[in-house]
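[1] Okay, sequence plus prediction incoming.
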Amino acid sequence: MRILILGGTAFLSSEIARQAVAAGHPVTCLARGSAAEPPAGVRWVRADRSLGTDSYAEVAGDWDAVIEVARDPVPATEALAALADRAGHWTFVSSCSVYADHSTPDAPEDAQLLEPLPRGTESTPENYGESKAAIEQETLRAAGGKAHLCRAGLIGGPGDGTDRYGYWPARFARDNGPAVVPDIASHTTQVMDVRDLAAWVLSAAEHGVTGALNAVGDQVPFGDYVEESRTAAGYTGEVLRASEDWLAQHGIDYWSGPDSLPLWLPPGYEGFCTRSNQAARSFGLAIRPWQETLADALADERSRGLERHRKAGLAPATEARLAEALLSGL
């Protein structure tokens, strides 16, 4: 396949490019490259997509597959205008954040969506779901029956820049001091290995898979994930389980960001990590054992440094403060 990736320098798009090159496909990446470069073996077209449709002047000709990962509807819509007629297949890596309801377990792809972000409204982290919904709408309008809306959930594995999935094995590997864990053992986690997601994007393009499909991992109880993290890291310290109310009262954030507890979701998100992946599996989505993803994420965390500053998770000083409060009954 002659593949054009609109991106190719960040976590997922870079992995897609690496796998495509390894499979022998001619790959072009259109990206600014301001933070990183695409992997070796691709043709790199340096372009700033904020310049509009002129950004695509150097990617003339027809493409067997175009892969878009944008979160801002403006460049995504301009790319569709410039390229959709010349693409045999169009993949938009969307998100399960487009769904309006995250409280219902095992919801399929026909669940209600958020209202798309209105044209002229700035795309921000706060309206991420609406932005992705708007791009889905534009993709269907321009690419129609050749469009694959790949609705990704939480992505993990080696190279994860969000610091979420790798937090727990890294924490247990860092030291044997008391570890603060939310008391949510029966809650569900659902993570897709970035390598499996990249392989699915390429496979779906090669086989002409279209429509909206949830690209999410299998469901794993949080308690199982934590126990496997402890075992993989060789942790022998004390685990202090804190109730959700207690953590919230002590200023700890859900999900992501500084002084958060990754994979702990707020009320109303009981279905967020229980999306059905059966439709995608029926079209060939393959998912490796989650224990393998966890082990590889830990190896990646060790290579990057267990003491480094993290974008998500408790800072050691914060965890020590919480542990002291738990042990003293405060």
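    Structure received. Numbers count the residues shown, from 1 in each chain.
[2] Going by C-alpha atoms from here, please, whenever you check contacts or count neighbours.
    Will do.
[3] mind listing the helices for the protein?
    11-22, 73-83, 128-143, 167-174, 194-206, 222-233, 244-249, 278-282, 290-304, 316-327 (DSSP state H).
[4] Below is an additional structure, to be compared with the one above:
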Amino acid sequence: MRVLVLGGTGYIGPHLVEHALARGHTVTLFNRGKTKPGLFPKVEKLIGDRSDPNGHEALKGRTWDVVYDLPTTNPQWIVNAAAVLKGKVAQYVFVSSTAAYKDFTRSFPDETHPTQEPAPISGPDAAAAPYGNKKVRCEQLVQDAFGAGATVVRPGLIVGPGDLTDRFTYWPVRIEKGGEILAPGTIDDPAQWIDVRDLTEWMVRLGESRTGGVFNAVGPRTVCGIGELLYGIKACFNNDARFTWVPTSFLTAQKVRSWVEMPVWSFTGASTVAFSTSVIEKALASGLTFRPLATTVRDALTWYHARPAAEQEKLRAGIAPEREREVLAAWHAQQSGAK
């Protein structure tokens, strides 16, 4: 295929480009040329600014089989791209988010679940609109412009090498250190994630098969419990790591939040439960596959240990070590008092 990637140098972009090249496709990158400009020296690179209505000049007069739009949360960027690419590409794959859904507290949303109100396309209200509302407007603009050739992918938590949010990486890093570990809720509380390579490799296959439509894109194959995740990670290490499971009610009283201090974890009624229980049968039917958890853990840790020391010392997600000790001490004190 002739593949155009809008962006391509951030988190998921390099993984997608590498796989597309490995599959023998011809790839063109379109971006401002400011982020990691040395990546993919043999790949064609076109320079432009998507925030500029005239910033897509480099794309004019060209055609591609499939376009991958990776970084967009700005509806005006879709308008600007569609003005040049409509009728010039067979398929437009847009990366949205499960944040597009209207009620995050409702469990098991599928692709027909109501979505947020779409954000305005431009103006101050557009800039101030929440992330999910912006994604919904972008989805609509892509579908309006490209019709049956539009593919909307709604990932949840994207994890693995290159993830700067640390929302998954916290757990392998913490478990690798060993000792007593604060574990949230119950082992059956829901958890979902997707390895960035499983996501991007599947997206390349969607382009190869010309598969349109809207897809939730998370894993594993069925919704698992947070315990399955944590014990699965623990199995990768031979150390003294041990979990102390602390009930949700106690964590709430201690102001320990799901997806923040306790990443990946959610629970029934939480404002994050939709992110952890998305229905993925449609994606599975279209070929989404998953690598072993141990592979994700190994590669995420390898990448983490190669990061600058300052980034390793202070993760962007997860409970701070001193706070973890405080909460565990408070929990043990309560348990001792109850006896």
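    Received, thanks. Just so we're clear, the structure is a prediction, and the values are computed from it rather than from any experiment.
[5] re the thing from before, Serialize the helices of structure 1 to TSV and add fields for mean neighbour count.
    Below are the helices of structure 1 laid out as TSV (neighbours: other C-alpha atoms under 10 Å):
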stretch	mean neighbour count
helix 11-22	21
helix 73-83	21
helix 128-143	23
helix 167-174	24
helix 194-206	20
helix 222-233	18
helix 244-249	14
helix 278-282	15
helix 290-304	19
helix 316-327	15
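[6] With distance to S55 of structure 1 added, can I get the ones you listed in CSV?
    Below are the helices of structure 1 laid out as CSV (distance: least, C-alpha to C-alpha, whole Å):
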stretch, distance to S55 of structure 1
helix 11-22, 18
helix 73-83, 9
helix 128-143, 18
helix 167-174, 38
helix 194-206, 24
helix 222-233, 44
helix 244-249, 46
helix 278-282, 33
helix 290-304, 35
helix 316-327, 45
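[7] and of those helices, who's closest to P267 of structure 1?
    The closest of those to P267 of structure 1 is helix 244-249. By C-alpha to C-alpha, the value is 9.8 Å.
[8] The closest one vs structure 2, average distance?
    Comparison of helix 244-249 of structure 1 with structure 2 after fitting gives an average deviation of 2.4 Å (mean C-alpha distance after the TM-score superposition for structure 1).
[9] Where in structure 2 does that helix fall?
    Under TM-score structural alignment, the alignment places helix 244-249 of structure 1 onto residues 248-253 of structure 2.
[10] so what corresponds to Y128 of structure 1 in structure 2?
    Checking TM-score structural alignment: Y128 of structure 1 goes with Y131.
[11] Can you verify my assumption that its match contacts P75?
    No: Y131 of structure 2 lies out of contact with P75 (C-alpha atoms under 8 Å); the separation is 11.0 Å.
[12] who's in contact with stretch 331-339 of structure 2?
    With contacts defined as C-alpha atoms under 8 Å, 6 or more residues apart in numbering, stretch 331-339 of structure 2 is touched by V246, F250.
[13] What residues sit buried inside stretch 37-54 of structure 2?
    F40, K45, L46, I47, G48, R50 (16 or more other C-alpha atoms under 10 Å).
[14] before we move on, back to that, between the helices of structure 1, which one is closest to C150 of structure 1.
    helix 194-206 (7.6 Å).
[15] which residues in structure 2 does the closest one match up with?
    Alignment of helix 194-206 of structure 1 against structure 2: residues 196-208, by TM-score structural alignment.
[16] Give me the mean distance between that stretch and structure 1.
    Overall, stretch 196-208 of structure 2 averages 0.9 Å from its counterpart (mean C-alpha distance after the TM-score superposition for structure 1).
[17] outside of that stretch, which residues touch it?
    1, 12, 15-16, 19-20, 66, 91, 93, 155, 158-161, 212, 217, 286-291.
[18] Can you tell me what G329 of structure 1 aligns to in structure 2?
    Match for G329 of structure 1 (TM-score structural alignment): Q334.
[19] Tell me, how many residues neighbour its match?
    Q334 of structure 2 is flanked by 12 other residues according to other C-alpha atoms under 10 Å.
[20] And it, how close does it get to S271 of structure 2?
    Computed as C-alpha to C-alpha, to the nearest Å, the Q334 of structure 2 to S271 of structure 2 distance reads 27 Å.
[21] and Q19 of structure 1, what is it in contact with?
    Contacts of Q19 of structure 1 by C-alpha under 8 Å, 6+ apart are A198, A199.
[22] try it again with 10 Å
    Contact partners of Q19 of structure 1, counting by C-alpha atoms under 10 Å, 6 or more residues apart in numbering, are S13, H25, P39, R195, A198, A199, L202.
[23] next one: Q112 of structure 1
    V98, Y99, A100, D101.
[24] quick one: the second one and F272 touch, right?
    Yes: between Y99 of structure 1 and F272 there is a contact at 9.4 Å, judged by C-alpha atoms under 10 Å.
[25] Show me what stretch 280-290 of structure 2 is in contact with.
    108-111, 153, 194-195, 197-203, 205-206, 209, 211, 213-223, 296.
[26] Give the aligned range of that stretch in structure 1.
    Aligned by TM-score structural alignment, stretch 280-290 of structure 2 falls on residues 277-287 of structure 1.
[27] Between its first and last residues, how far does the matching stretch reach?
    One end of stretch 277-287 of structure 1 to the other measures 10 Å (C-alpha to C-alpha).
[28] So what's the gap between it and the chain middle?
    Remark: stretch 277-287 of structure 1 is offset 17 Å from the chain centroid, using C-alpha atoms, centre = their mean, to the nearest Å.
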